[in-house]
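Peer 1: Pasted the sequence and its predicted model underneath.
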Amino acid sequence: MPMPLLPSTKARELSPYWCSQPKPPKLMAAEAISSSLLLLIIFSFASLAASQTTTEDGERQILLRIREDWGKPSLLSAWNDSNSTNHCNWTGIGCSAHGSVTNITLFNRNISQPIPATICKLRSLSFLDLRYNYITTSFPTSLYNCSNLLHLDLSWNHFVGVIPSDIYRLSPRLTDLILSGNNFTGDIPPSIGRLQAIKNLSLDDNHFNVSFPAELGNLSNLQTLWLAYNPFAPATIPSTFRNLTQLSSLWMASTNLKGEIPEFIWSLKKLQDLVLSANDLTGEINIDGPIGALGLEVIDVSMNQLSGSIPEEFGKLQNLSLLYMYGNRLSGEIPASIGLLPALAFLSFSHNSLTGVLPPNLGKYSPLRFLWVQDNMISGSLPEYICASGSLTLIDVSKNNLTGNVPASLDNCFTLTYIYIQSNRFSGDFPGKIWSAVNLTEVIMNDNALSGTLPAKLPSKLTWLEIQNNQFSGNIPSTAESLQGLLASNNLLSGDIRAVSTGVSKLLMLRLGGNLISGHIPPGISELKFLSVLNLSSNHLVGEIPAAIGSLWKLTSLDLSINQLSDSIPPEIGGLHLNTFNLSSNRLSGEIPISLQKVAYKRSFLSNPSLCASSDLFNVPVCKHGLPWKLRIILIVLASLVSLMATVFTVFKRRDRHGKSNVRDLPTWKMMSFYPLDFIESTILSGLTEDNLIGSGGGGKVYRIVLEDHVAQIVAVKKIWNTRKLDSLLEKEFQAEVQILGSIRHANIVKLLCCLWSIDTKLLVYEYMENGSLELWLHKKWRVGEQTKEMNSDHMPLDWSTRLRIAVDVARGLCYMHHGCSPPIVHRDVKSSNILLDSEFRAKIADFGLARMLVKPGEPNTVSAVAGTFGYMAPECAYSRKVNEIMDVYSFGVILLELTTGRKARDGGEYDNLAGWAWRCLQEDNNKVIDAIDQDIKEPINIKEIALVFKLGVMCTSPLPSSRPTMKDVLQILLRCQQASANVTMV
């Protein structure tokens, strides 16, 4: 409560001074002055209060106007005039002590409209954060009027166009400019160097494709500079960057850097994070004199072409927690001082040519969590103290020359999650307590001389176990439900396999060949309903082959050879689509089922003396009982023809019964268009003839129709018919395709022009793509219904530049679907037959029959059935019904492998599919990768880019969803490859 400015009347009455004493003149004058000042103060307080009320009301109205301009997003419902609360308490609003708006933070609020110019009428606004929204305009130059702005964050929106050259007109007080994750193109204007107050500048994850200016070195107060993941023109690190003496974080991953790392980088004394990965940096890492940046915590120079040795000076960086130098051409030994660094947690030297031994004290003095040194020439043993801190999570020392025992100290390393020690020369018993690590997820130790036994039950979280080509003995363990792969061929395992076949619903691969397993194959093996590879060869199995194997509908590879299996071959196996099939060297008898008498299996039945077949093609005796084999074949063919004729007759009778007018009767048809059209329904309907048929599949037929109503035009019409069996499924496909394709616009997504529907037929009318599908060009075949024909001889193989451009086009389309649509769109059936090519071989994604929009967070995001195409489906599709973008990334990775190898998606030989085969190629050696490249494009000038895209395909098809890149990352790498390829071509 304010104190009274003058004594009260009662006080005067009680005061003898006021009642009886005359006032001196000076005192009277002073009182007069004081009274005037007091009145002035009272008036000022009243005016200030009135002014503050007016300001508050004005800013409240400004905020309401801003909400109107943004289209009243529901997430800003608290901003309304009927809300009696102070506007400073509204969502995302912060105010000063005097009630002026200083802060607007609207993170992830579904804002899609432009930033209103009205926002700068908030004169005290100093902090504006609009991250993770959907604003699609060019850079908002109206923000130049926000004169007090200190912090501006517009990251992860969809801003387009170039950064204006007069960006220096932003507030001269601006300290933070964050524009990451947008679609800005062109160059970064040199004038940005005039924003002298800038401390944090983030321009990463955009599409800048010209240059970054040397004038950035003028920002003497700069502490953070992020330029990563932009396809800049090739450039060196400017010498002006030596002036950035306050810099603590430099992030320039995948920015097309070339040349050497300048020596002055290591003398920036305040530098803490240095990330220059995925560039084209060359030469040795030279540090002239004592290293100045002693505070470095992160060094990432991976995926370049650096040579020479690892600098000894790195062993002096006491704060260093992450050191990534993988994917270079480094040689020599790892400095022993690296093992003494007290903060080191993440270390990767993989894919180099390093020799010598691992630092003996590695992990002893530091909280080491991740160690990658695979694919080098390192010898010696694993350091004894590698898990001394009790924090080791991942160890990958595969493909080296390591020897000796796996350290017994790992017995107590309960933090281990991933162990990769394959392709070394380890020997002795594998530490048994490792299996007690509660988070153990993957263990791969093929190709060593390890011994010991497996636990009675594998850890509950283990998803993948490979111990092939070792000397493990004992019984096969019972397996956890999480297990997807058990690869234990060529060991000394014994017992039976009953434990494997129970309670393992997610198992995809089971390889137990070359062991001492006995007993029967249990009928319970049918519980492994997602199994795609089953190899039990070279064991001591007896009894019959269970018919239940025929229910494993995803099985593509079956090898039961070199056992003692007897009785007949179950005909149920003939219903499987097997790429690899071997029953040789058993005691099987009887006639080979007709469904298995295929040329592809002619060597699958060798050394089974009691087997016979209907011809001598299968290297077994010809069956002598019953009708002659030629007559049997003739009867089978005749029966098939009769069945086909009956089906055709039934179809025509049904058409006659319902009347052909169903297709022609215009009043029964409805039409919805998504673009301005130059044709009417009757034009489309009249073109649905057999002469125009160009394709057929499970969902319907595709026609090529020439329109001549106004302007000669060609469209493709997909006709979907309904049957009782497929009615519900096809209805969902139709609705999904119309909903998605009718609402999106992108140069690399096929245009859905319109749709027509009647009671039992639906038609989707697309733009016509003259060159058909990518599958047609890669595999030189085209398909109509069940017939497959060779491509005409005038179709030449696609060259590498065309293939790379196709990859970029498809990546752009998927990137738009995943990152540019709200909510994101998942295709769910990305494959080469759904990539269509126009007359200039520009690619567009088609066939969204299986696509669906991802639901909002918190709502169910599962599908009712497994969908997709084998060979392109991510492994998790077999057991998980969750829909997410990373499934499309896997499928796109398969397409990259098709483009680089020329192989089909299911062409993986013994490795089940192309993705598995490619992974093995990459694991073996670099020459394998070179050998894998399609001969049609294998030229020295392109070999580097092709190999990189091949490796990117392997990365995209990782069995672990979490290790796959996003489509945005994939696109950036492909753009870089395309730029590099163009530069080579020009040279």
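Peer 2: Structure received.
Peer 1: CA atoms for contacts and neighbours, from now on please.
Peer 2: Fine.
Peer 1: Tell me if I'm right that residue 306 and residue 286 touch.
Peer 2: No: Residue 306 lies out of contact with residue 286 (CA atoms under 8 Å); the separation is 10.9 Å.
Peer 1: The two: which is more packed in?
Peer 2: Applying other CA atoms under 10 Å to residue 306 and residue 286 shows that residue 306 carries more neighbours, namely 26 against 16.
Peer 1: who's in contact with the more buried one?
Peer 2: 281-285, 328-330 (CA atoms under 8 Å, 6 or more residues apart in numbering).
Peer 1: Now it: which helix or strand?
Peer 2: strand 305-308 (DSSP states H and E).
Peer 1: packing partners for the helix or strand following that strand?
Peer 2: Downstream of strand 305-308, the first helix or strand assigned by DSSP H and E is strand 322-324. Secondary-structure packing of strand 322-324 (3 or more CA pairs under 8 Å, 6 or more residues apart in numbering; DSSP states H and E): strand 298-300, strand 346-348.
Peer 1: same thing but 10 Å
Peer 2: strand 273-275, strand 298-300, strand 346-348, strand 370-372 (3 or more CA pairs under 10 Å, 6 or more residues apart in numbering; DSSP states H and E).
Peer 1: Contacts for it, please.
Peer 2: 273-275, 277, 296-303, 314, 338, 343-350, 368, 370-372 (CA atoms under 10 Å, 6 or more residues apart in numbering).
Peer 1: burial of residue 786, as a residue count?
Peer 2: 8.
Peer 1: Contact partners for it?
Peer 2: Counting by CA under 10 Å, 6+ apart, residue 786 has contacts 695-697.
Peer 1: Tell me how far it lies from residue 578.
Peer 2: Residue 786 is 18 Å from residue 578, where distance means CA to CA, to the nearest Å.
Peer 1: ok, second structure coming up, stack it against the first:
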Amino acid sequence: MSKLPLPSPLLLLFLLPFYVISSQPTTTQNDQTTLLNLKQFWSNPPSINHWNQSSNPCTWPEITCTADTVTGITIFNQNITGAFPPFICDLKNLTHLDLNYNYLTGSFPTSLYNCTNLQYLDLSQNFFTGKLPDDISRLSPDLEYLILFANRFSGDIPVNISRLSKLSSLQLQMNYFNGSFPEQIGNLNNLEVLYLAFNPFTPSKLPQSYFQLKKLRTFIMANTNLIGELPGNFSGMPAMELLDLSINQITGTIPKDLFLLKNLTEVYLYDNNLTGEIPDSVEALNMLIVDLSQNKLTGVIPEGFGNLMSLTNLTLMMNQLSGEVPASIGRLPRLQDIRVFTNNLSGELSPDFGRYSDLKIFDVSENKISGNLPENLCYNGKLLGFEVFSNNLSGEIPESIGNCSSLKSFQVYGNRFSGSIPDGLWKVSSLERMIISGNSFSGELPEELPPILSRLEINNNRFSGQIPTGVSSWTNLRVFEASNNLLSGPIPQDLTSLPNLQTLLLDGNRFTGELPATIVSWSSLNTLNLSRNQLTGQIPVGFGFLDALTALDLSRNNLSGQIPSQLGRSLVLLDLSANNLTGIIPSRLDNGAFDRSFLNNPGLCSNNPSLGLRPCSLRSEKGSSSKISPVIVAVIASIAAILLLLAVLMTGYLIVSYRRRKDDLNWKFTSFQKLSFTESTILPGLTENNLIGQGGSGKVYRIPVNRSGDVVAVKKISSKKELDQRLEKEFLSEVEILSTIRHSNIVRLLGCISCDHSKLLVYEYLENRSLDRWLHQKTASSTHGLNGSVRHMVLDWPKRLHIALGAAHGLCYMHHDCVPAVIHRDVKSSNVLLDSEFNAKIADFGLARILAKEGELNTMSTVSGSIGYMPPEYAHTTKVNDKIDVYSFGVILLELTTGKEASNGNEHLSLAEWAWQQAQEGVPMVDLLDSYVYESVYLNDMTNVFKLGLWCTSKLPASRPSMIEVCQMLLRCSVATAVTVDGTGKNDGDHFPLLKVENV
């Protein structure tokens, strides 16, 4: 066998370098090792299971490579939990790092100082806490993007951040920075994007240096405690495109050179204290959005706005502007949304509005505008909201409005319109609200209404004729108000078949005949006013079986007969005065709460002097003495004696049985304050007659405790097995801690009664029960005055906002003022109770946990809570903190604004998931709000509370606000709504423009 020739020394010398290279690990192999260590450091999250030894990391979707070396990592929204990996800079060529929207914890990772080539860093929407390090300038000198928004960084923004000279984007919004922001940021000459919004900085003025950033395109400092005047040198920011300084306390005037910035496209300066006139020099011809609302601006709307051919949104509402709306604005080709309501505008509206653009929102309400409506408002068929109420407009509604198939809201009340409503308007399939009260409209009501119309208000007009026979087709109507018209004929039986009707006002008309004898539906009806008509006959017994009815006014008719004994099951307000009713007042109504409900009915009697009626006696209706036979008297006396004997025997038996039962159960009473009753008062009251509610943990009873009428609520928690000693101690310990809480928005725990088989928690009783019963049609209420004047008060928007603020105060106290802090863990609308004045109180602490230290995570052994209210982190952690309650409270805010139930956004999504989906898809806000309470006057505040609900239900707990912040924002909305209710203002803006879905 021949031998192969040996390689020559020259050939060996040639192959040696290749041998050396192949024997060393490649750069890709080193990077792969680092990445696999990274995966292991994060406990092998399922989202990056495809990272393995057998594949090239440059093929992994999260990894970017350049020349076979890893240069970029993007792991967005992959449920990465834990600390930041200190060895990530072993990737020597890393230039791009994006770990946005995960669950990373700890302080700012200074190990990043070793990433010397880093250009892009995004750690936003995580759990990072503490202060940014003073030496943050040790980050890569090539860093261009520093994105840290929606974490929990606090303190000052360090001055040395200004030494990162190549920064083009600095995004620090939605953190907890409560110190200062350095004026040296103005030295970042390459800065194009600056976001500092929604941080509680120390009140400060805007530094002049910021207005020298020549490359700055986007500048957002909304809600950052800015004070003082704006520096008058906007010309130093020639690249500026978007400016948002809203929700601050900026004073002074708008600098005259603001609208001279030719690249400017969006300006948000709303909700400040700006005064003076709007600058009339306008050169920003690419302007898209101008929002200067909720200031104190005076003067006229500049004619120059009519040159902004790209303008889509003009929002100037809630100022003190005067003069006419410039006709040139009506000719802007891209105008979609104009809101100038609540000013002092006058004159006539240009007929060009809507003719040249796809106008969607037209709101000029609450001004002094006169003349006729423009004919072309819906010329291009896109108009959604038509709001011109509370002006001096006159004439007829243009026929073209009747052809506006897109219209959702039509509100023209409080003007001087006349004539009939265009036939087509009654047939617009998308129409949800028609409010035309306080005009001189005439004509008859149509047989059919738009299929989704939920609110029809035609009060104080001249409508005539009968309620049409087709009224049974008005199935989606919730509110029908037709007071003070010329309607006549009988109240049709079919009107009682409307299943969703909640408010029906027909007072002050010419209705005749008897009331419908049979109530077909009306299961949701809570307010009924038929006063000041010519109705006859008796009050139908069916009225007494309307469980939701709380306000009934039948006064000033010709009704006769007796008052049905069933009436009063749930009535809060009743007026039957000025009729021909006879007989004795039913026992349910024979009390001082109805002291003016029966006046001017000579045939009625009562032995309760507070009702102001003649006393009842053994006299006949004609006034002659009734003669009773002695035999009958003797029989009655005998029967009474027998009944008395039976009662004594039965009472003795019950007492003996009760004592045995008490001895057997060995009840122990623990009171947490001085009480006038004991367990012997409570235990006999645990009967089905006193049962008012039942939940997963037990039944709730309403039990009187004395002859004065005082009552308590008792929650009975039972167990089939005896509770072990450990649970007994834990239960009593927690109860004792909760019993020390004293706050006006937390239900008082008065005492605890316990035995081996049951626990009884004794609470103060709240008359209006739980919030969910009112929100989700389990009951409802209204109030009214005399003479047929009915006014919605219960769970209208101001009432809902009042409830939200009260509940927020209660949770805020638990989280931030209790020592130790209390986390409720089961916040939901059924655990928000309401007293007689609809003050909210947090209740049911069965799942509450006490945190040993403020901010310290506490471990729970099992996942608890209620469907729809549980935050997403419940699925993968046993740690709890206050952000669990914040999430649940956010769901309540969404319930208050949308009217939907927490577990039912639609057939597939919870309410929170549904709300986020709708926001992401850009669904118009008016389509999301509860149509029962929605009025354009409250659009701004309802929108803001809805967005606050989104913020509270952010996926990342770190991104959610604290309850202190929630209270502050609700208080701001509450003040604005109070102004509206007082009739001195109106709100329709957007308090939270930065709460974009992608940023929350």
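Peer 2: Perfect, thanks for sending it. What you see is a predicted model; the values in this text were computed from it and never measured.
Peer 1: Helix, strand, or coil at the aligned residue in the second structure for residue 423 of the first structure?
Peer 2: Using TM-score structural alignment, the partner of residue 423 of the first structure in the second structure is residue 390. Under DSSP: H, G, I helix; E, B strand; the rest coil, residue 390 of the second structure falls in the coil class.
Peer 1: related to what we said a few turns ago, let's see which of the contacts of residue 786 of the first structure end up in strands.
Peer 2: Among those, the residues falling in strands (DSSP state E) are 695-697.
Peer 1: quick one on the thing from earlier: of the contacts of residue 786 of the first structure, grab the buried ones for PyMOL.
Peer 2: In PyMOL, this line selects whichever of these come out buried by 16 or more other CA atoms under 10 Å:
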select buried, resi 695+696
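Peer 1: rewinding a little: can you check which residues contact both of residue 306 and residue 286 of the first structure?
Peer 2: With CA under 10 Å, 6+ apart as the test, residue 306 of the first structure and residue 286 both reach 260-261.
Peer 1: Report how many residues lie close to residue 980 of the first structure.
Peer 2: The tally of other residues near residue 980 of the first structure (other CA under 10 Å) stands at 19.
Peer 1: Setting the sequence-adjacent residues aside, check what's closest to the spatially most central residue of the second structure.
Peer 2: The second structure has residue 893 as the residue nearest its centroid, 3.1 Å off, counting by CA atoms, centre = their mean. Counting by CA to CA, 6 or more residues apart in numbering, the nearest residue to residue 893 of the second structure once its immediate chain neighbours are dropped is residue 949, at 5.2 Å.
Peer 1: before we move on, what about residue 544 of the second structure?
Peer 2: Closest to residue 544 of the second structure by CA to CA, 6+ apart is residue 567, at 3.9 Å.
Peer 1: Could you pull up the contacting residues of residue 86 of the second structure?
Peer 2: Counted by CA under 10 Å, 6+ apart, residue 86 of the second structure has contacts 38, 41, 109-112, 114.
Peer 1: Make CSV from the helices and strands packed on strand 322-324 of the first structure and add distance to residue 628 of the first structure and mean neighbour count to it.
Peer 2: Output for these, formatted as CSV (distance: least, CA to CA, whole Å; neighbours: other CA atoms under 10 Å):
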stretch, distance to residue 628 of the first structure, mean neighbour count
strand 273-275, 74, 21
strand 298-300, 72, 20
strand 346-348, 67, 20
strand 370-372, 64, 20
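Peer 1: Would you format those strands as JSON lines with distance to residue 735 of the first structure included?
Peer 2: Converted to JSON lines, those look like this (distance: least, CA to CA, whole Å):
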{"stretch": "strand 273-275", "distance to residue 735 of the first structure": "46"}
{"stretch": "strand 298-300", "distance to residue 735 of the first structure": "47"}
{"stretch": "strand 346-348", "distance to residue 735 of the first structure": "48"}
{"stretch": "strand 370-372", "distance to residue 735 of the first structure": "47"}
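Peer 1: so which of these gets nearest residue 974 of the first structure?
Peer 2: Each of these has some distance to residue 974 of the first structure by CA to CA; the shortest is strand 273-275, at 20.1 Å.
Peer 1: Pull out the buried residues from the helix or strand just after that closest one.
Peer 2: The first helix or strand that comes after strand 273-275 of the first structure along the chain, using DSSP H and E, is strand 280-284. Within strand 280-284 of the first structure, the residues that count as buried by 16+ other CA under 10 Å are 280-282, 284.
Peer 1: Also stretch 419-436 of the first structure?
Peer 2: 419-427, 429-431, 434-436.
Peer 1: And stretch 575-593 of the first structure, by the same measure?
Peer 2: 576, 578-593.
Peer 1: Among the residues you listed, name the ones in strands.
Peer 2: Short answer: those in strands (DSSP E) are 580-582, 587-591.
Peer 1: Is it possible to get TSV of the residues you listed that adds distance to residue 832 of the first structure?
Peer 2: TSV is the format used below for those (distance: CA to CA, whole Å):
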residue	distance to residue 832 of the first structure
580	23
581	26
582	30
587	43
588	41
589	42
590	42
591	39
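Peer 1: Check those residues and tell me the two furthest apart.
Peer 2: 580 and 590 (21.8 Å).
Peer 1: now the closest residue to residue 912 of the second structure other than its chain neighbours, what's its secondary structure?
Peer 2: The shortest distance from residue 912 of the second structure to any non-neighbouring residue, by CA to CA, 6+ apart, is to residue 891 (6.2 Å). Following three-state DSSP, we place residue 891 of the second structure in the helix state.
Peer 1: where along the second structure do the helices fall?
Peer 2: 9-22, 27-41, 630-665, 679-682, 725-739, 771-775, 797-816, 882-898, 911-920, 939-952, 963-981 (DSSP state H).
Peer 1: quick one, which of the ones you listed is nearest to residue 227 of the second structure?
Peer 2: Comparing the helices of the second structure against residue 227 of the second structure with CA to CA, the closest turns out to be helix 963-981 (17.0 Å).
Peer 1: Which secondary structure elements does the closest one sit against?
Peer 2: Going by 3+ CA pairs under 10 Å, 6+ apart, helix 963-981 of the second structure lies up against helix 797-816, helix 882-898, helix 939-952.
Peer 1: Give me whichever of those helices is most buried.
Peer 2: helix 882-898 (a mean of 28; mean count of other CA atoms under 10 Å).
Peer 1: could you check the angle helix 797-816 makes with that one?
Peer 2: Here helix 882-898 of the second structure runs at an angle of 180 degrees relative to helix 797-816 (axes from the mean of the first three to the mean of the last three CA atoms, to 10 degrees).
Peer 1: Good, we can wrap up now.
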